[in-house]
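>>> quick one, structure for this:
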Amino acid sequence: MRKPYRDYSSYLRSLFGCRVHKITIDAGLTCPNRDGTVGTRGCAYCNARGSGTGAAARGIPIADQIQSAKSYLARRYKAKKFLAYFQSFSNTYAPLPKLRDLYGQALSDPDVVGLTIGTRPDCVPDPVLDHLQELSRDHLVWLEYGLQSAHDRTLERIGRGHNVARFCDAVERTRKRGLPICVHIILGLPGETLGDMLETARFLARQDIQGVKIHLLYVVRGTLLHEWYSQGKYRCLEREEYVEACAAFLSRLPPQVIVQRVTGDPHRQELVAPAWALEKQRNLEALHRYMDEKGLYQGKCWKPS
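So this is what the prediction gives:
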């Protein structure tokens, strides 16, 4: 079934002519919103262990992380090539020599055709971007920037530790080097209306970005958001609300933007709410069905500036 948006796997297949899959790498890095540089607790929704696998804490080298994942992904998905996805916390937040070593370890595997580097827009000094530009001459290199919302009041509310202007600066400097950018946004943030979420979509449509990841805000145990939820200060979106918001968001994005994700992926043991967030396939089917019924598709409501 053709998806009503430009999906990531089709984009990768068009580049490499085969199934390409991400391998999540845990490099053991941290975040300025946790180490005291701009904050001490992280964003209101952030899991204390980040989105990583814990492999770095267990002392598993990057080469071993890749080898183990390659075997599984080749069997399960028939993947032939791989991208090393530095995911947990801020993966440009370290001295350049250390980053050179980490990225080099990942790219030393002949089946790894590129890097995807998750980070914050306030953690990309020019020397790091220069190095990534060098690597991009022979590999596919994407930067993934967590923005979450185009509203400074929301970023302050969730303790993000940077503003929208820092994001715009990072985008400008990254694109000057020809590096593609994927932006993470979250639907259902505290205090935001559907109109606020769609304004974020319109904001992104005006930026020089190449991809987007749309996440559902869910409540993880032990977070500040968990406290707000327990105190009745935060209400999760219902599935129907999320589907409507996500469909409207996608319809306002330019058709060339690559949609890498359209929902969250919580850990069952850590999820507090909403329970439906665990039903990934059902959520995808609901989104696709809604967009089909409403005649919506990526770019339908986009207006070129």
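>>> hey, let's count contacts and neighbours off CA atoms from now on
Noted.
>>> residue nearest the middle of this protein, spatially speaking?
residue 184 (4.3 Å; C-alpha atoms, centre = their mean).
>>> which stretch of helix or strand covers that one?
According to DSSP states H and E, residue 184 maps onto strand 181-187.
>>> show me where this structure has strands.
Listed in chain order, the strands of the chain (DSSP state E) span residues 20-25, 81-86, 112-119, 140-148, 181-187, 211-216, 219-220, 258-261, 271-273.
>>> ok, and what's touching the last one?
Yep, that's strand 271-273 we're talking about. The contact list for strand 271-273 (C-alpha atoms under 8 Å, 6 or more residues apart in numbering) reads 218, 219, 220, 221, 226, 236.
>>> by neighbours, which of those wins?
Ranked by the number of neighbours (other C-alpha atoms under 10 Å), the contacts of strand 271-273 place residue 219 first, at 29 neighbours.
>>> which residues touch that residue?
Contacts for residue 219 were tallied using C-alpha under 8 Å, 6+ apart; they are 45, 225, 226, 229, 271, 272, 273, 274.
>>> thought the second one was touching residue 44?
Yes - counting by C-alpha atoms under 8 Å, residue 225 sits close enough to residue 44 to count as a contact (5.2 Å).
>>> let's see this one next to it:
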Amino acid sequence: MDNSMRYNDFAGFLAGEFPFKVQKISVNAGFTCPNRDGTKGFGGCTYCNNQTFNPAYCRDDRSVTMQLEEGKRFFARKYPQMKYLAYFQAYTNTYGELELLKRMYEEALAVEGVVGLVIGTRPDCMPDSLLDYLEEVNRRTFLLVEYGIESADDRTLERINRGHSFACTEDAVRRTAARGIRTGGHVILGLPGESREDLIKQAERLSELPLTTLKMHQLQLIRGTRMAHEYALHPEEFHLFSADEYIDLVIDYVEHLRPDLILERFVSQSPRELLIAPDWGLKNHEFTDRVKKRMKERDAWQGKAYRKADGHKNS
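Below is the predicted model:
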């Protein structure tokens, strides 16, 4: 960790991987999810509305190449020398026939200026046959496979209709990392029924996994989701953090994380027209600046309270 930083940030991680600036471009390849199409269930996760993270250029009626080229035009105005990572983000991007998946990924890698892939998926959608192929991809280009973990508590996973257990997450992360592939995770802090103590335990459990990167964000209630309906009926079952409350929770969480984990982000911004709550009026970079300031005030740093699985505190 850089001595001037109190946590390992994603920008520093990318700077160590590439000798030039890189930017992720989101791609919607038209995938669905096993708990939307009836394989495991219908309706998807209770909090999910994919409109919250798809930029305007990212529509599944256009080819992967077209989406990447439009994304490149958007960013190249400001940074002409920028290179790009194709970020397969919407829904479950390993949920399909192997040959179709290969064609999608190879199409992205063939676009000029694309120097790697980030593939967002679920822990229950990573067969060994796909890992065989991704292991080969990883030998020739940058690859990060990012799993939606969301929670380490099976009761929570069931409540949000996730369709898999935490044991499934552990298995997928370990199988992926064992291939030498950079492996990321994504969690939501503040899901109903989870206390601060539960989340600290979650940080400790995730630290035992061979994750390279971790994204976290606050629970957001989004219009048109089943969770928004649940909140309307039973608001007492939800705790929606103020910005300052959430900053202190994030810092507590980060202090219990393994010191070498790369922390990609702390918050997510949903479109104002879709967001019910909480609406803090802060951009991601403004929130991150407040986290850094508060960490300095608290003399906090990543891993400060981390204990290895054998019970020894990190030194």
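>>> aligned partner of the residue nearest to the centre of structure 1 in structure 2?
The alignment partner of residue 184 of structure 1 in structure 2, by TM-score structural alignment, is residue 186.
>>> okay, the strands of structure 1, which one's buried deepest?
Of all the strands of structure 1, strand 219-220 has the most neighbours on average by mean count of other C-alpha atoms under 10 Å, namely a mean of 26.
>>> what range in structure 2 does it sit on?
Structural correspondence for strand 219-220 of structure 1: residues 221-222 of structure 2, per TM-score structural alignment.
>>> ok, average deviation of that stretch from structure 1?
Taken against structure 1, stretch 221-222 of structure 2 registers an average deviation of 0.4 Å after superposition, with mean C-alpha distance after the TM-score superposition for structure 1.
>>> what segments of the stretch 51-200 of structure 1 are helices?
When assigned using DSSP state H, counting those that start in this stretch, the helices of the stretch 51-200 of structure 1 occupy the ranges 62-77, 96-107, 126-135, 152-157, 164-176, 194-205.
>>> reformat these as CSV; add distance to residue 251 of structure 1 and mean neighbour count.
As requested, the helices of the stretch 51-200 of structure 1 are arranged in CSV below (distance: least, C-alpha to C-alpha, whole Å; neighbours: other C-alpha atoms under 10 Å):
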stretch, distance to residue 251 of structure 1, mean neighbour count
helix 62-77, 29, 15
helix 96-107, 35, 16
helix 126-135, 31, 16
helix 152-157, 23, 16
helix 164-176, 22, 17
helix 194-205, 9, 19
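>>> can you redo those helices as CSV with distance to residue 11 of structure 1?
Shown next, in CSV, are these (distance: least, C-alpha to C-alpha, whole Å):
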stretch, distance to residue 11 of structure 1
helix 62-77, 16
helix 96-107, 21
helix 126-135, 20
helix 152-157, 31
helix 164-176, 19
helix 194-205, 19
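>>> for residue 289 of structure 1, which of those helices is the nearest?
Distances from residue 289 of structure 1 to each of these were compared by C-alpha to C-alpha, and the smallest falls on helix 194-205, at 20.0 Å.
>>> against structure 2, where does that closest one fall?
Mapped onto structure 2 with TM-score structural alignment as the criterion, helix 194-205 of structure 1 occupies residues 196-207.
>>> so what touches the matching stretch?
Defining contact as C-alpha under 8 Å, 6+ apart, one finds that stretch 196-207 of structure 2 is touched by 151-153, 189, 249, 252-254, 256-258, 261, 306-307.
>>> residue 281 of structure 2: neighbouring residues, count only.
Residue 281 of structure 2 sits with 11 neighbouring residues when counted by other C-alpha under 10 Å.
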